Structure formats: structure tokens, C-alpha cells
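In: Fold the following for me, if possible:
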Amino acid sequence: MNEVTLVTGATGCLGAALTRALLDGGETVAALVEPGGAVMSAPRLEIRYGDVTDPGSLAAAMKGVARVYHLAGVVVPLDSMADRMWQVNTLGSYNIARAAVDAGVQRLVHVSSIAAIGYPPDGVVADETFDVRDSVTDNAYATTKRSAERLVLDLSAADGLDTVVVNPSAVFAPGGDPRWAWSRMVGAARRGLLRAMPVGGTAVCAVRDFVDGTRKAMRQGQAGRRYILNTANLTYREIGDRLLTAVGRPGSVRTLPSRALRPVARVNAGFARLSRDPMRSSLLVPENVELLTRQLYYDQGRAVSELGMTQTPLDTMFGDLIGPTPARGVR
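Out: The predicted model follows:
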């Protein structure tokens, strides 16, 4: 009987891409899905129901599992969702690790974020040893991901769970909620509405490199070690211009200075406080202005040298992000 690999967050953009790669590689995969959640269907794929915030639901999900990729989390960087992020990102990660220990799982790859490492000052390219006390800002998302890492690694060291941490940068994966981030940006570029980008820059990871680095971390990563998964450090203007080229739109984007973003962010925060649903808030809120107006760059050297993580050409990365061209008249 084949050993089972459990993937949490398997129905998200990154989880789905990883699950497809594992299945294509011949593995038997169990996808952890919340009761009533969307499901996938494929040969050698089993759906197991459970909720990372409900420890009692995880024992059955871990039955017969040899390896776990833990991707489930709240990834929308809004401080208004701090409580939910703490429940899912932090306590949920601990619950998964605890259940893995109890089930005798061989190895866990905990998918964290570069946010957990900290946000470096302009001119600094952070690696896994970056001192978070030097971070230029902080937010609820970074705090919950950092706390999750600490809880999982402490538990693993105490109870003998073989755990590796990967810290992906902003992953360029197709799909996802069109209200947010890259999906929304791709839609704007296709409609000719992408005209300006923030003044800062960010580290970005091709979905191919994310999948490759995460799988290699499972096979050969050093237990208790972090690995930054990244492809390139780009300004937002470079991202905008490359998106326009990828979708076949002429021209280039302008750069928006920080002074133009801060008033809009304050207004958006006011509207967000009036909304009952934090997920309806704009991402352009005060806590994110610092992220958009600085060059937050990271060094993937450890993952490349120790894991042999691939480095996808930029044209391929942007082509993967935009996906197939929609049929005429379809948006």
C-alpha cells in the first residue's frame, strides 16, 4: 500500500498546484478539506474532512499519513482579520503539528512566508538569518506566521517531529479570488486599466519554483531549517510593465509616490470599519502602505544551493500567472 501524503489548503491556488504535481509524480494524496468546502477529483486523490482550528477533527485525517504539507492559512494581509489569522495561521498550525506527532507522521513541511522573516530596510536583501528586530514594519499577518513557525518548531524539537520550514515570497500563481492582489492585477491589465503601480518593490516566486522548492524541502531539506523560496526581486513598476507585455497591451505604467497612497489608504480604512465583512476591504489600507512603498527583497541562495530549487525565467513566470487568454467577449 502506498504511503499517503496529506496536503492542507489543497483547494487554494498554491495547494492545488502542489497537489497536482504530487499526483503527477505518482504519489497518493489526501487533501484536507473543511466540511462543506470545495473538493477536487483525480486518481489517487482522497478527500479527508477536517478543520485546522478543530483539533478533534484532525486525528482521522492523519490516519495512515507519512508526510504532511501544511499550506492552510489566511493570507489576506489585513489587520482587521488578526483574530481569524491567529486562530488559523498560528493555532491551526500548532494543531496540525500536534496531530502529526500523535499520528507518527515521518516529516512535515510547514509553509510559512517571507513575512515571518521580517521586512528588511531598503537596500537590504534579507536571508533566513535576518533579525526581525530590524524589520521596518510589522502587521498581524507577519506576527501570526512568525508565531506559527515558533510553535511548530518548538513542538517538533520536543516531540521528535521532522519539520522543515519554507518561506515563499509573493507567489505568482494563476487563479484565486479576483478581488485580491495578482488575480485582480491581471484582470486590470487585460482590460487596459493597469496604469500605475506603487513606488516600492517586492520579492516574487514563480509557481513552478514554489512547487519545486516545497517538494525538495520534503525530500532533502534539513530538519528545523528555513528556506526562502523566491525567483526575483522586482519593483512594482517592473511587475506592471511585464504584466502589460504578457497580456499584449502596449505602453508602461506610471509610479505612484507614497504621498498619493496614504490619503486613499486612510479613507479605505474608514470604509472597512463600517463593513461587517473584512474580506470586502481594499488591501490599500494604512498597514500595507509601508509594504507597497519600500523595496522588500529576499535572498533565495540557501534554497538554490541546498535544495537545488529551480529558477524560472521571468517571461515564463508571467506567462504562467496570466494563464490562457480568455475567449473574445469573456472577462
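In: switch to C-alpha atoms for all contacts and neighbour counts from now on
Out: OK.
In: Tell me where the stretch 51-200 of the chain has strands.
Out: Applying DSSP state E, counting those that start in this stretch to the stretch 51-200 of the chain gives strands spanning 65-70, 107-111, 125-126, 162-168, 170-172, 196-198.
In: count of residues packed around the residue nearest to Ile114 when sequence neighbours are not counted?
Out: Of all residues not flanking Ile114 in the chain, Asn167 sits nearest, at 5.0 Å (CA to CA, 6 or more residues apart in numbering). Asn167 is flanked by 24 other residues according to other CA atoms under 10 Å.
In: again with the one 4 residues further on
Out: Burial measure for Val171: 22 neighbouring residues, criterion other CA under 10 Å.
In: hmm, back to that, export the strands of the stretch 51-200 of the chain as TSV, with columns for distance to Leu153.
Out: TSV is the format used below for those (distance: least, CA to CA, whole Å):
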stretch	distance to Leu153
strand 65-70	13
strand 107-111	9
strand 125-126	21
strand 162-168	7
strand 170-172	23
strand 196-198	36
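In: To Tyr227, which of those lies closest?
Out: Closest approach to Tyr227 among the strands of the stretch 51-200 of the chain is made by strand 162-168 (4.7 Å; CA to CA).
In: roughly how far is that closest one from the heart of the chain?
Out: Put simply, strand 162-168 sits 13 Å off its chain's centre (CA atoms, centre = their mean, to the nearest Å).
In: let's see this one next to it:
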Amino acid sequence: MKKKILVTGGTGFIGSRLVHKLASTADDIHVLVRKSSDLTSLEGVLDRITLVYGDVTNRNSLDSALKDTWQVYHSAGLTYMGDKRNPLLQAVNVEGTRNILDASMGAGVQRVVHVSSITAVGMCSGKKPLDENSRWNFDSLNLEYARTKQKAEQLVAEAVKKGLDCVIVNPAFVFGAGDINFNAGRLIKDVYNRKIPFFPVGGVCVIDVEIVAETIVAAMEKGRTGERYIIGGDNVSYRELVATISAVTGAPKVYLPLPFWMARILKSLLDMHKGRNGISKLFNLSMFRVASENLYYDSSKAVRELGMRREPHANSIRSAFEWYRDRDMLH
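Out: Below is the predicted model:
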């Protein structure tokens, strides 16, 4: 018998790749969207899925969407790493998760996979990768996004205590084909267009979106209730990452490391000449502060328990770059 599965955040980068994967199964895939949602990322599967209208921030819109639902993939979330205060982070990432969990419990959903973030895990004090048991320490950076992702995980833990079967996944820095909004892909585009003359002194864990999507499905099938799974690949310094991007795209190499204290001075100088610099939009101080730390993670639990596959980060950079190039999106 066909089982009804609901995906939230299905028009986003990770969510849309997940929907594409699920659409090839025999299950009845429903995707929660708003009337205003851009469906571009779901082209090619719209005839194999059912769109249901609702909003995670509106609790009343969820009951009919979740009626008779067997499983929920909750991948709706707002990713904002900028300097300005953004009240939508609390509304979507925290209250949206609370609403989905409450509605899932009310509808008798069998299992929920909550798509979190590595910012809910923490950051390294040196270069030793963190695992799922690390103590959260992102509060020292005052990054609102990280705080909301960590708070959402606390809500999941509370729901598990109340009897809801939930699994958490924590994707790392995700590259790959289909990143229409240039999340991580902005780095590829800006290195290619010579808008990044320097790199931060930290490092990051890189993973391909296709591996993320298939591991999220594996978490639904095999993940242990209440557990979290880091979905990550190569841990690379930004020096290595921009070198890989240069090698893949044919862009000139970037040689200049920029420590955070120097970035602050440079940013204030650039701000005095707004509109006159061709520097990447990624160069905001809150993002650069995070990028000055090592966000390295140990994904062996996902390999061991969920069968997550590994591949070199250059493969992911290449598939993203070729996808952009074929669609003439690199201008």
C-alpha cells in the first residue's frame, strides 16, 4: 500500500534534492509549499508529487496537510548568516519546528526526520573534528542562526520524550547541482568571477547534496530514535577549498589569507566606498567570523549506522560548477 510522506522545505536546496529522490519511489509524496513558493527546483517531478498548501509558521495550516501522513521529513529552515537581526530565524527555525512536531504528534505520524545543521553541533577548539556528542559552543560567536538550529533540536528532544519517534541529521557545508539560490554555490561563483581576492583562516566540512539527500532517507529507514547524525565529508581549510574551486573552474588561484582582525579593518574601509568594490557578498563580518573558525566534523557514525558514502569534495565542486555553467548561471 502507498504510504503518504510529507516533506517541508521541499523547494529549498537540500529539500528539493530529497523530493527528487523520494519521487522515484512507490510512496505518495506530498510537499508543503506556500502559495508564493518558487517551484523551479521541483521541475521534472511536479507530475509525481502532490503539493499541499500551508506554512510551518502557521500552526492551523498544518493539520489538514498532515492528515493520514506516515512519515515527515522536516527540512524547512531559514539559512541566514548575515550581520542584521532577522526575526524570521526564530519564526521559521524554532516556532516552525515546534508547529511541525505538535502537528505530527496530533496526526499520529510514525516518524519525523528533522534536518538540522552542523552549527547546532558546535565548532572545534583546534583541528580535531567534533562528533555528535560535542558540547554546543556557538553561543560564543553570537550567531542567531546557530542559536535557532540548536533550540530546534531541543524541541525535537522534548518531542521524543513525549513519545514522538524523531531522528536528527546535521548536514555540513553542502555543495552540488541544483543550488539555484547560491547557498554554498556563491563561493564557486565568486571565485570564478574573481570576487574573492582572499580567504578566511578557518576550515569547513564539505559534503555533496546527493549524499545528503540519500543519507536523510537512510536516517528515516535506519536511524535510531532520538539520535543525531552528522552528514559530512572532507574537512578542508578555506585555503584548500578555494584552491579546489580554482582548479575545477580554471579561475586564478587565491593566495591571500585574511585573519578576522584584519577583515574588520578592511570591511570598514570598503564600507566607506560602497558600490565601488567588486568584493563578494559573502564578505560580511558575521559570516567571516564563523569562517575564521574550524568547522570540522567526524561523520563516522553516519557511515557506520546509515551506510553514508564518501567521495572527494572536488567531485561536488565539479558537479555544481558544471550545473551552473550548463545553465549559464555564472555571470
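In: Let me know whether the residue nearest to Ile114 of the first structure touches Ser112 as I believe.
Out: Yes. The criterion here is CA atoms under 8 Å, and Asn167 of the first structure meets it with Ser112 at 4.9 Å.
In: before we move on, back to that, between the strands of the stretch 51-200 of the first structure, which gets nearest to Asn233 of the first structure?
Out: strand 125-126 (9.1 Å).
In: any chance you could map the helices in the first structure?
Out: 13-24, 58-61, 82-85, 92-103, 114-117, 140-159, 181-190, 207-220, 236-247, 258-274, 286-292, 301-302, 314-322 (DSSP state H).
In: quick one: which of those helices is nearest Arg328 of the first structure?
Out: Nearest of the helices of the first structure (CA to CA): helix 181-190, 11.6 Å.
In: What is the closest one packed up against?
Out: Where contact means 3 or more CA pairs under 8 Å, 6 or more residues apart in numbering; DSSP states H and E, helix 181-190 of the first structure is packed against helix 236-247.
In: Where in the second structure does the helix it packs on align, residue-wise?
Out: Using TM-score structural alignment, helix 236-247 of the first structure lines up with residues 238-249 of the second structure.
In: compared with the first structure, how much does that stretch deviate?
Out: Stretch 238-249 of the second structure, aligned to the first structure and superposed, deviates on average by 1.1 Å (mean CA distance after the TM-score superposition for the first structure).
In: Now Ala16 of the first structure. Nearest residue, chain neighbours left out?
Out: Ala10 (5.0 Å).
In: Count residues in the vicinity of the one you found, would you?
Out: Neighbour count of Ala10 of the first structure, defined by other CA under 10 Å: 27.
In: Okay, it and Leu307 of the first structure: tell me how far apart.
Out: 23 Å (CA to CA, to the nearest Å).
In: Likewise for Arg259 of the first structure?
Out: 42 Å.
In: neighbour-wise, which of these two wins?
Out: Legend: neighbour count by other CA under 10 Å for Arg259 of the first structure and Leu307, higher for Leu307 (21 against 10).
In: The more buried one touches Arg215, doesn't it?
Out: No. Leu307 of the first structure lies out of contact with Arg215 (CA under 8 Å); the separation is 9.4 Å.
In: so what sits against both of these two?
Out: Shared contacts of Leu307 of the first structure and Arg215, defined by CA atoms under 8 Å, 6 or more residues apart in numbering, are absent.
In: And Ile216 of the second structure? What does it align with in the first structure?
Out: Using TM-score structural alignment, Ile216 of the second structure pairs with Thr214 in the first structure.
In: so how many other residues sit close to that match?
Out: The local packing of Thr214 of the first structure (other CA under 10 Å) involves 27 other residues.
In: before we move on, what about Val304 of the first structure?
Out: 18.
In: ditto for Met308 of the second structure
Out: Met308 of the second structure, neighbours per other CA under 10 Å, totals 21.
In: Correct me if wrong: it contacts Ala213.
Out: No. The pair Met308 of the second structure / Ala213 is not scored as a contact, 10.3 Å apart, by CA under 8 Å.
In: overlap in contacts of these two?
Out: With CA under 8 Å, 6+ apart, Met308 of the second structure and Ala213 have no common neighbours.
In: Ala30 of the first structure: which of the strands of the stretch 51-200 of the first structure is closest?
Out: Ranking the strands of the stretch 51-200 of the first structure by proximity to Ala30 of the first structure (CA to CA) places strand 65-70 first, at 8.3 Å.
In: and the closest one, what does it pack onto?
Out: Here strand 65-70 of the first structure is seen to pack against strand 4-8, helix 92-103, strand 107-111 when contacts are counted using 3+ CA pairs under 8 Å, 6+ apart.
In: Which stretch among these approaches Thr143 of the first structure most closely?
Out: Set against Thr143 of the first structure and scored by CA to CA, these come closest in helix 92-103, at 13.5 Å.
In: Find me the equivalent region of that closest one in the second structure.
Out: Using TM-score structural alignment, helix 92-103 of the first structure pairs with 96-107 in the second structure.
In: Mean deviation, that stretch versus the first structure?
Out: Superposing on the first structure places stretch 96-107 of the second structure at an average distance of 0.6 Å from its equivalents, by mean CA distance after the TM-score superposition for the first structure.
In: Report the distance from that stretch to the chain centre.
Out: 21 Å.
In: and if you look at stretch 264-277 of the second structure?
Out: Computed by CA atoms, centre = their mean, the chain-centroid distance of stretch 264-277 of the second structure equals 29 Å.
In: and if you look at stretch 235-251 of the second structure?
Out: Counting by CA atoms, centre = their mean, stretch 235-251 of the second structure comes out at 20 Å from the chain centroid.
In: in that stretch, what counts as buried?
Out: Neighbour-count burial for stretch 235-251 of the second structure, counted by 16 or more other CA atoms under 10 Å, picks out 235-239, 241-246, 248-249, 251.
In: would you turn the residues you listed into a markdown table with distance to Ser24 of the second structure?
Out: Below are those laid out as a markdown table (distance: CA to CA, whole Å):
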| residue | distance to Ser24 of the second structure |
| --- | --- |
| Asn235 | 32 |
| Val236 | 33 |
| Ser237 | 36 |
| Tyr238 | 36 |
| Arg239 | 38 |
| Leu241 | 33 |
| Val242 | 35 |
| Ala243 | 36 |
| Thr244 | 33 |
| Ile245 | 32 |
| Ser246 | 35 |
| Val248 | 31 |
| Thr249 | 32 |
| Ala251 | 37 |
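In: All good on my end, thank you.
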